[in-house]
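Trainee: generate coordinates for the sequence data below:
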Amino acid sequence: MKPVLEARRDAAQATLDRYRGQPFRFGRYDCCRLAAFHLRQLGYKPALARGGSYSSALGARRALARAGFASLAEALDTLGLERIPPAAAIVGDIVQADGEDAFGALAVVLGNGRIIGWAEGHDGAEVMQMIAMNTAWRVPPCPKS
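Mentor: The predicted model follows:
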């Protein structure tokens, strides 16, 4: 088994490689799919996709409800991930900022104050400075894997 920080770094790199430059598209390239992919890289089985497919904000909200969650934060909490202050987030952690809708926006921490995610004014998912995050979760490799 590789060291924890190495596993976290490799998972963050895989997430960056898969999503960087991908235009936002509900149900394919969105923050929920990004976070679920990242969690799978670390051995988790996120229930985020349990609600089925969707192609709009309304469909995403319905899929989240079908999966049994009121919010993306609740879905992450059910994995047993520790909530931490966003300023304490390190490579491989997941952070959330307020979004244009009620969902909020999830992103993966790459380290050195940078995240991968989507933001207004960008054509696709990009590496950005981590600012205005309101929630974060520590994401160590899953102990069950």
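
Trainee: rest of the way, CA atoms for contacts and neighbours
Mentor: Will do.

Trainee: which helix is the longest one in the chain?
Mentor: Ranked by number of residues, the top helix in the chain under DSSP state H is helix 4-19.

Trainee: buried stuff in that helix?
Mentor: 7-13, 15-16, 19 (16 or more other Cα atoms under 10 Å).

Trainee: can you list contacts of it?
Mentor: 29, 34, 37-38, 41-42, 91-92, 108-110, 116, 125, 139-141 (Cα atoms under 8 Å, 6 or more residues apart in numbering).

Trainee: of the residues you listed, which belong to helices?
Mentor: Those of the contacts of helix 4-19 lying in helices (DSSP H): 34, 37-38, 41.

Trainee: before we go on, could you also do this sequence so I can check it against the first one:
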Amino acid sequence: MTRRVEATRKTLSKYARPFSWRGRATCLHMARTQMRNMGHRPPSIPDFRSALGARTALKKAGFATVADLLDSLLPRISPAQMWVGDLALLPGDDLFDSICISDTVGKLVGWHQDDSSGVKPQLVLSLDHVIGAWRV
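Mentor: Alright, predicted model coming up:
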């Protein structure tokens, strides 16, 4: 569990910066970093610089949704089974849902469409609002 906490803190520290398509500071990049910090070897992310470019890259890779992509990389779990460092998907904007990381105090941390200044705990009133969760 200590390794999970350290990997998660390292990832969240790296992404305590504004969301940026051009700067490769997106929830997909954050999720890949978390997987790598936890010892996984996820595939590289295609170079995209906009939401439209990301959508095109996702479809070109054969995935209709971000959840489908995560299903291809990690085992899906119930949101109630999340440990520190696991990934969760929350409802997002029109194009994408939001990938978050389960932190050390049971909160889901990620960017919010209303405040892209850096990753922050997200307001999740019920685990029913979590679209999916994956063990990292």
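
Trainee: once they're superposed, tell me the TM-score.
Mentor: Superposed pair, TM-score by TM-score structural alignment, normalised by the length of structure 2: 0.85. Supporting alignment: 131 aligned residues with a Cα RMSD of 1.8 Å.

Trainee: just send the ones in helices among the contacts of helix 4-19 of structure 1 back as CSV, with distance to Ala49 of structure 1 too.
Mentor: Shown next, in CSV, are those (distance: Cα to Cα, whole Å):
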residue, distance to Ala49 of structure 1
Leu34, 11
Phe37, 10
His38, 13
Gln41, 15
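
Trainee: most neighbours out of these, which is it?
Mentor: His38 (28 neighbours; other Cα atoms under 10 Å).

Trainee: excluding its backbone neighbours, what's nearest the aligned residue in structure 2 for that residue?
Mentor: Under the alignment (TM-score structural alignment), His38 of structure 1 pairs with Gln34 in structure 2. Nearest residue to Gln34 of structure 2 in three dimensions, chain neighbours excluded: Thr11, at 5.7 Å (Cα to Cα, 6 or more residues apart in numbering).

Trainee: show the contacting residues for the residue nearest to Asn134 of structure 1 when sequence neighbours are not counted.
Mentor: Spatial nearest neighbour of Asn134 of structure 1, chain neighbours left out: Ala97 (5.4 Å); criterion: Cα to Cα, 6+ apart. For Ala97 of structure 1, the contact set (Cα under 8 Å, 6+ apart) comprises 104-106, 132-135.

Trainee: give the contact list for the match of His38 of structure 1.
Mentor: Contacts of Gln34 of structure 2 (Cα under 8 Å, 6+ apart): 7-8, 11, 85, 136.

Trainee: what lines up with Phe63 of structure 2 in structure 1?
Mentor: Match for Phe63 of structure 2 (TM-score structural alignment): Phe69.

Trainee: now the contacts of Ala97 of structure 1: which count as buried?
Mentor: Here, 16+ other Cα under 10 Å leaves 104-106, 133, 135 buried among those.

Trainee: same list, those, but as JSON lines with secondary structure and distance to Ala63 of structure 1 please.
Mentor: Putting the buried ones among the contacts of Ala97 of structure 1 into JSON lines (DSSP: H, G, I helix; E, B strand; the rest coil; distance: Cα to Cα, whole Å) gives the following:
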{"residue": "Gly104", "secondary structure": "coil", "distance to Ala63 of structure 1": "15"}
{"residue": "Ala105", "secondary structure": "strand", "distance to Ala63 of structure 1": "16"}
{"residue": "Leu106", "secondary structure": "strand", "distance to Ala63 of structure 1": "17"}
{"residue": "Met133", "secondary structure": "strand", "distance to Ala63 of structure 1": "24"}
{"residue": "Thr135", "secondary structure": "strand", "distance to Ala63 of structure 1": "22"}
